[in-house]
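A.B. asks: sequence first, then the predicted structure, then my questions.
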Amino acid sequence: MVTALTIAGSDSGGGAGIQADIKTFEALGVFGTSALTAITAQNTRGVRAVEILSPSMVSAQILAVIEDIGAGAIKTGMLGTHDVVETVAATLRDWPAIPLVVDPVMVAKSRDRLLSDDAVQGLVRHLLPLAAVVTPNGPEAEVLTGHPVRTPADARDAARRLHDMGPAAVIVKGGHLETPDVVDVLFDGTDFHEVRGPRHATRHTHGTGCTFAAAIAAHLALGHSLPDAFRRSRAYLDGAIRHAPGIGHGAGPVAHFWNRAI
């Protein structure tokens, strides 16, 4: 059985974080395991409270899973603090053969902050150099590079700058770009790959970043190349948005099992 590990926070509303990752893994035929970094009290309207777990507990979860079950790929999401970022990086350095997908979660869909300023620097210094791919959206790429990301040309420039920080590849997601369609950009250090898709007139997009990164991790665990995982994950996410269940009074979740008869 192919497995993948997610290291992220819990979303009590079920649309993002650990819950979205596990659902995505399962939808794509991968057994999901998890290391919880934080507990959030949130729904589709916003985040009400956050508690970060101790770095030692986060590390203990990671080791418990990898040493027994293993992982075909690892995905990180909400890490919260510099200490957790540093501990996760230190733990994962012992497993360099497992592809790591870093989703640099900084702000929730509700605009609530999920990563401290010093943790951003820790992410750049300790975690990005370990990544097989890092998957920021436009605003996250702006924070990480210090340069505006508004157009596909900006996204390509940001991808180059982020690649210089150490990850093997970078995907800058296009949901926030000022373009009629959504343009996602992959840079593998040599070549650029782009996937274009329609924008959907919906408020139900909570957890899209988590879902996309988890899908990439699942496809890498299944043995797909990164460009193929990129295309497959974008198609999966597009379907999940189109089939969103429409629950909640704010930014609702996507439909993680839209591609399966259940």
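C.D. replies: Sure, I can see it. Residues are numbered from 1 along each chain as shown.
A.B. asks: can we go C-alpha only for contacts and neighbour counts from here?
C.D. replies: OK.
A.B. asks: residue 216 against residue 101, yeah?
C.D. replies: Yes. Contact criterion C-alpha atoms under 8 Å: residue 216 and residue 101 qualify, at 7.5 Å.
A.B. asks: let's bring in a second model and compare:
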Amino acid sequence: MKAVLTIAGSDSSGGAGIQADMKTIAAHQLFAESVITALTAQNTLGVKGVLDVDPAFVGQQIDAVFEDIRPDAVKIGMVSSPAIVRAIADGLVRHKAQNIVVDPVMVATSGSALIADAAVDALVEQLFPRATVITPNIPEAEVLAGMAIASREDVERAADLIAARCRAAAETAPSFEAAEARPAATADELGIPAIMIKGGHGVGEPDAADDFLLMAHGERVWLHGGRIDTDNTHGTGCSLSSAIACGLAQGFAVDVAVRQAKAYVAGALADGLNLGKGSGPLNHMWAYGPVPC
């Protein structure tokens, strides 16, 4: 059985973060492992509090996972401080991790901020060059690209600007010192990830949820999809990035993994699960039949 590691924050309501990731991985019939970066007190109405995990302990968790059940892919979600970013980057280098998906989580579905501004720069500089795919939504892409996005042309331009930031980061990325003096990544091991800008926040057609994929080699692909009429979208981005990691763990090419992940999340949204008083969670197990009454 292939294993997928999620490095992210814990959502006490079970709809997003580590919990959504592990449900998604299990739904793909893969083995889920976790490294927790933060504890959150949250529900479908919002985030009540965030408690960061000590960066050294984040590194300990990574070592424990890789030294025993080595993951075939890694998904990185909520990382709220530069020190935790550094601990993750060091851990990935130490263990020569592959098939890395970075979801630059900045704001919860409820609108609550989940990441410090300084951590955004750290993500770009230290994790993006080591990623296979990054998955910003429209608001996150606006931050990363430094521009407003109001059209499909804007989406493509933003992807180009994010790619340029990734390229610059790869050229200047520091050589991370690893524990026990293991070799750090060299410049040749750094690259440009595929960039998937998620269209769930909408640009262009109001009834469309089209995603844009800029492949690492430059190919530009629009992934078309219809907008699903639901307010229950808590954990959508977490689930999508985890599903992409599942595809990569199984050996699928990036574009295939992305298409399959998009179809999985669309099914989970369309299933119509309705829990909580706010933006409720998806039904991660939708493919296994109706929810019993």
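C.D. replies: Great, that's in hand. If you're wondering where the values come from, they're calculated on a predicted model, not measured in any experiment.
A.B. asks: TM value for the aligned chains?
C.D. replies: Aligned and superposed, the two chains score 0.97 in TM-score terms (TM-score structural alignment, normalised by the length of structure 1); 262 aligned residues with a C-alpha RMSD of 1.2 Å.
A.B. asks: quick one: the strands in structure 2?
C.D. replies: Using DSSP state E, the strands assigned to structure 2 run over residues 3-11, 31-43, 46-52, 73-76, 100-102, 133-134, 194-197, 211-214, 220-223.
A.B. asks: now residue 35 of structure 1. Nearest residue, chain neighbours left out?
C.D. replies: Of all residues not flanking residue 35 of structure 1 in the chain, residue 7 sits nearest, at 4.7 Å (C-alpha to C-alpha, 6 or more residues apart in numbering).
A.B. asks: hang on, the earlier thing: mind checking which of the strands of structure 2 is nearest residue 160 of structure 2?
C.D. replies: strand 211-214 (8.0 Å; C-alpha to C-alpha).
A.B. asks: so where in structure 1 does the closest one end up aligned?
C.D. replies: Under TM-score structural alignment, strand 211-214 of structure 2 corresponds to residues 184-187 of structure 1.
A.B. asks: do the same with stretch 170-187 of structure 2
C.D. replies: So stretch 170-187 of structure 2 sits over no part of structure 1, by TM-score structural alignment.
A.B. asks: burial count for residue 211 of structure 2?
C.D. replies: 25 (other C-alpha atoms under 10 Å).
A.B. asks: my guess is it meets residue 196, correct?
C.D. replies: Yes. With contacts defined as C-alpha under 8 Å, residue 211 of structure 2 counts as touching residue 196 at a distance of 6.9 Å.
A.B. asks: mind putting the strands of structure 2 in a markdown table, distance to residue 239 of structure 2 included?
C.D. replies: Shown next, in a markdown table, are those (distance: least, C-alpha to C-alpha, whole Å):
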| stretch | distance to residue 239 of structure 2 |
| --- | --- |
| strand 3-11 | 11 |
| strand 31-43 | 13 |
| strand 46-52 | 18 |
| strand 73-76 | 10 |
| strand 100-102 | 12 |
| strand 133-134 | 14 |
| strand 194-197 | 14 |
| strand 211-214 | 15 |
| strand 220-223 | 17 |
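A.B. asks: residue 249 of structure 2 is nearest to which of the ones you listed?
C.D. replies: With distances scored as C-alpha to C-alpha, the stretch of the strands of structure 2 nearest to residue 249 of structure 2 is strand 73-76 (5.0 Å).
A.B. asks: how many neighbours does the closest residue to residue 110 of structure 1 other than its chain neighbours have?
C.D. replies: Once flanking residues are discounted, residue 110 of structure 1 sits nearest to residue 46: 5.0 Å by C-alpha to C-alpha, 6+ apart. When neighbours are defined as other C-alpha under 10 Å, residue 46 of structure 1 has 16 of them.
A.B. asks: ok, now the one 3 residues further on?
C.D. replies: Here the count is done by other C-alpha under 10 Å, and residue 49 of structure 1 has 9 residues near it.
A.B. asks: ok, it touching residue 38?
C.D. replies: No. At 10.4 Å, residue 49 of structure 1 and residue 38 do not qualify as touching, with contact defined as C-alpha under 8 Å.
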